[in-house]
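A.B. asks: The sequence isn't on hand, but the structure is:
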């Protein structure tokens, strides 16, 4: 029952004694029953994990070929992680000491040197006097805290002055990458950090503890080393980092809370150094998914420091904690207040959502939630209240009586109105640009089409005239064109036309008439050798797109006598 903050800095009292007092004061309460139930579930999970490990150990005994194969796999993982280690960054993790308590101390200096906590029902934080002397910590129920420290002063913070959404992102902590700053300014890293802490103290009267390390994980752990109002640096050296991690309790690693701590303890792992000693058993117990533990053992963490992005936000919500009550009207009033605050947050953040969730905690500390998804975007308090109140009334009707100690409203499936507005503007500009380009292309295509058609007609006219001229002065030049159709009307007319016994004038008239007919035939009825129209089809996205390739006129090919030879004319065909 030590809770999530038992590893917090400043807790000097013996942990076994703290646990004994918590047990005695909680025994028989609903809180105690809930915690016992959670512990039983964790124990059941641990037993299943150990059974799976033991079963696999029968199949993979130590020193066997399979055991050695697993060791090699783990070594490959460690090698890959080592190759990714980056020691070039200087990252700070700043943590304002007992932030909420420090703020209340600034508001009421008479609290200085006294044991006090901030919160109502559950403590948000506690002064170092209460932490060190009595084991009081954040997240602890007030009645438990007072059992540990009977003279504890409980201050109800004015939470309206704090942004609850920011608190979830750690209101009193921040990471900074000062690598470039240190390179560009004079002074050592320690001097830069000291200057930062002095500036915060002078401007806010708050003290800051700072961890300095090559990655965010090490920096966060380091910020707890010299609390309060201190700084600690892990040198950017592999050996120094591994030595730092060797004796570090696993509970200090972000993501390892009370449950995972118990699981690791059951496997014989309490410090980060022991992770490597038990690596094969951990591999068997967790089905090979132990890279996160190997990273903790090696002290490898994230080196990228950047602010959270709007698109990463998943929800907007508000909750109220209060003394347990089953009064329906009181619960509805608290729900309405939560809905109003959520509306304010959504408007301030420019979000709307589709899924509305009622969140609640029973008087036995069991949390539950009920959700409903709307067909449209929601953000108004009236709509939020209508949905969540109906969910609450349904729950009351189902259970008969419902005693709660926490109630709230949460909105998910968020839509970023800023992003939506920007997207609409981009689409509008895109469509405008497309329309302009389409108009321009349409005009250009028409112009190109008309030009090509005119050019084609002009070429055909000139071609017919050229052929006509070439026919003059030769008996039958087409006899030299071997690929022409010999049965064409023009050939038949030349073969059958009588010439014997005609006058020169009659011959000239007949020749002119024949030339005219041949020119018209060539112009209007080209043979396959004289004119060929080729069509190509492009297969694109399943659609057959018809495209005119080219109409190619082959006139008097290479077999024609030089004085009758004409260039090949290629004209784009249009439909």
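C.D. replies: Arrived safely, thanks for sending. The structure presented is a predicted model; accordingly, all values stated were derived computationally and were not measured.

A.B. asks: When you work out contacts or count neighbours from here on, use the C-alpha atoms and nothing else.
C.D. replies: Noted.

A.B. asks: Quick check, residue 120 in contact with residue 406.
C.D. replies: No. Under the criterion of C-alpha atoms under 8 Å, residue 120 makes no contact with residue 406, lying 11.7 Å away.

A.B. asks: More neighbours: which of these two?
C.D. replies: Legend: neighbour count by other C-alpha atoms under 10 Å for residue 120 and residue 406, higher for residue 406 (23 against 16).

A.B. asks: wait, is the more buried one part of a helix?
C.D. replies: No. Counting by DSSP: H, G, I helix; E, B strand; the rest coil, residue 406 is not found in a helix; it is strand.

A.B. asks: before we move on, the earlier item: quick check: neighbours shared by residue 120 and residue 406?
C.D. replies: 321-322 (C-alpha atoms under 8 Å, 6 or more residues apart in numbering).

A.B. asks: now the strands for the stretch 451-575 of the chain?
C.D. replies: Here the stretch 451-575 of the chain has its strands, by DSSP state E, counting those that start in this stretch, at 531-540, 543-553, 569-571.

A.B. asks: Against that first model, consider the following:
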């Protein structure tokens, strides 16, 4: 079964989505970005050499400070399970191993196997477009309880090498194996010499083998001096491979200078297009353009660009694992619908699921947030604060439904709110009292001392919550 080249894949996607709300949304977003890039280039043309030189010196000063803090003392590993959800389904249903398959539905795919990827099928793609690319594609509904169970088995392997490993999702984690290497160097010395590999490589190869033995699934890994580099490296020898980048400044700079900017986590399509417009396609081209970047991008982006250009990243995994959890959420995507009954039921179901996750972690929260995405791909969040913390699904569901009703009431009768994504989040978290007598909000008092706030829309504008929310709250309170 032959795949398609990139040009044909893009043409099929264009034809399949042309005229759809998805296509219109993408076009509008691209038009806004094109206008922003045009304005950015115009601004760049007006910059004097003196202004650029001054800005460059300031950025170089930041770079010198960052370089002084370079830490090459730790060995960081990023482990990424190969096509995790799809691999679990293929393991449990062997008939799927030799056919193009994806996990998800017509609205959205979570992942796909490598056979399907040859046809351009990717995570985040609507299923109906994926089937245009690959008519033989088999869609499997996701089973997250099963994926979580497999992930826990993988975590048991991680704990052998780093008890303080940092799980970033169900299928990826960071580990600091420095201490394990020091404690077990002698045990691996003979093996690493025979295989002509470093101690770190031998340990990570063994780790990946243990994962495969425990789950019948493969994992890829990157080994480097920090999390940013390790994550990039884990993608270089996929699937079922690993890549080692020596913890040496010269080796790191040689590596980073040749690296395409899109390979860096955090640089998405928008930033990539902006940087490409400035002639920056490789990480090594960032430093020669320090001055330009300082004058065109926000302050919060500058340190990020400097650290990328130097190949710097996090070396302390406690920054990922320590501290209180700030929020906990669950969401679902579906075929667009404006049916009030269906949407309300989804919110209730999400609240029950969220309650289960919170109970497992012993958490309660005081701020309920409803997340919505319309069929036109407009993303919004709306929040309501409670008087007391809770994890009660009835309370969370009641509040979330009130927020949803408020959004519905803003729409004209002949154009009802039509959604394709719903999510419920709890924040302002605290631990539930171990005695079980935590003072939790109940239905009868959940609107005491409450406030309502608007979340951020995809247009980056902040809006006040409509009066309809206040009316709903007051009616319930009365």
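C.D. replies: Received the coordinates, thanks. No experiment lies behind these values; they were computed from the predicted model shown.

A.B. asks: tm score of chain vs chain?
C.D. replies: Remark: TM-score between the superposed chains equals 0.79 [TM-score structural alignment, normalised by the length of the second structure]; 405 aligned residues with a C-alpha RMSD of 2.6 Å.

A.B. asks: Including mean neighbour count and distance to residue 417 of the first structure, could the strands of the stretch 451-575 of the first structure go into a markdown table?
C.D. replies: Listed next are those as a markdown table, based on neighbours: other C-alpha atoms under 10 Å; distance: least, C-alpha to C-alpha, whole Å:
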| stretch | mean neighbour count | distance to residue 417 of the first structure |
| --- | --- | --- |
| strand 531-540 | 12 | 37 |
| strand 543-553 | 15 | 38 |
| strand 569-571 | 16 | 55 |
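
A.B. asks: Now the ones you listed in JSON lines, please, with extra columns for distance to residue 456 of the first structure.
C.D. replies: Shown next, in JSON lines, are the strands of the stretch 451-575 of the first structure (distance: least, C-alpha to C-alpha, whole Å):
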{"stretch": "strand 531-540", "distance to residue 456 of the first structure": "13"}
{"stretch": "strand 543-553", "distance to residue 456 of the first structure": "9"}
{"stretch": "strand 569-571", "distance to residue 456 of the first structure": "6"}
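
A.B. asks: in the stretch 101-250 of the second structure, which spans are strands?
C.D. replies: Counting by DSSP E, counting those that start in this stretch, the strands of the stretch 101-250 of the second structure are 101-104, 109-112, 138-140, 166-169, 172-176, 219-224, 242-244.

A.B. asks: closest one to residue 264 of the second structure among these?
C.D. replies: Between residue 264 of the second structure and those, the tightest spacing by C-alpha to C-alpha is seen for strand 219-224, at 13.6 Å.

A.B. asks: Show me how far that closest one is from its chain's centre.
C.D. replies: Chain-centre distance of strand 219-224 of the second structure: 18 Å, with C-alpha atoms, centre = their mean, to the nearest Å.

A.B. asks: What range does that strand cover in the first structure?
C.D. replies: Residues 208-213 of the first structure are matched to strand 219-224 of the second structure when aligned by TM-score structural alignment.

A.B. asks: Return the set of buried residues in the biggest helix by length in the second structure.
C.D. replies: For the second structure, the helix with the greatest residue count under DSSP state H is helix 21-45. Neighbour-count burial for helix 21-45 of the second structure flags 23, 33-34, 37, 40, 44 (criterion: 16 or more other C-alpha atoms under 10 Å).

A.B. asks: Check stretch 288-295 of the first structure too.
C.D. replies: Residues 290, 293-295 are the ones in stretch 288-295 of the first structure that count as buried (16+ other C-alpha under 10 Å).

A.B. asks: Check what contacts that stretch and list those residues.
C.D. replies: For stretch 288-295 of the first structure, contacts defined as C-alpha under 8 Å, 6+ apart pick out 77-78, 81, 275-276, 282-283, 301.

A.B. asks: Go again with 7 Å.
C.D. replies: Contact partners of stretch 288-295 of the first structure, identified using C-alpha atoms under 7 Å, 6 or more residues apart in numbering, comprise 78, 275, 282-283.

A.B. asks: Farthest pair within the residues you listed?
C.D. replies: The span of those, defined through C-alpha to C-alpha, is set by 78 and 282 at 14.3 Å.

A.B. asks: Just want to know which of the two has more residues nearby.
C.D. replies: residue 282 (21 against 17).

A.B. asks: quick one: the more buried one and residue 71 of the first structure, what's the gap?
C.D. replies: From residue 282 of the first structure over to residue 71 of the first structure the distance is 11 Å, taken as C-alpha to C-alpha, to the nearest Å.

A.B. asks: what do you get for residue 131 of the first structure?
C.D. replies: On the measure of C-alpha to C-alpha, residue 131 of the first structure and residue 71 of the first structure end up 43 Å apart.

A.B. asks: How much space separates the corresponding residue of the first structure for residue 404 of the second structure from residue 424 of the first structure?
C.D. replies: Residue 404 of the second structure maps onto residue 392 in the first structure when the alignment is built from TM-score structural alignment. Separation of residue 392 of the first structure from residue 424 of the first structure (C-alpha to C-alpha): 38 Å.

A.B. asks: Looking at those two now, which is surrounded by more residues?
C.D. replies: Each of residue 392 of the first structure and residue 424 has its neighbours counted (other C-alpha under 10 Å); residue 392 has more, 22 against 12.

A.B. asks: before we move on, which element is that one in?
C.D. replies: According to DSSP states H and E, residue 392 of the first structure maps onto helix 381-399.

A.B. asks: Could you list the buried residues of that helix?
C.D. replies: For helix 381-399 of the first structure, the neighbour count (16+ other C-alpha under 10 Å) marks 381, 384-385, 387-389, 391-392 as buried.

A.B. asks: same thing with stretch 397-416 of the first structure?
C.D. replies: 402-416.

A.B. asks: what does it contact?
C.D. replies: Stretch 397-416 of the first structure is contacted by residues 314-326, 335, 338-339, 350-363, 396 when judged by C-alpha under 7 Å, 6+ apart.
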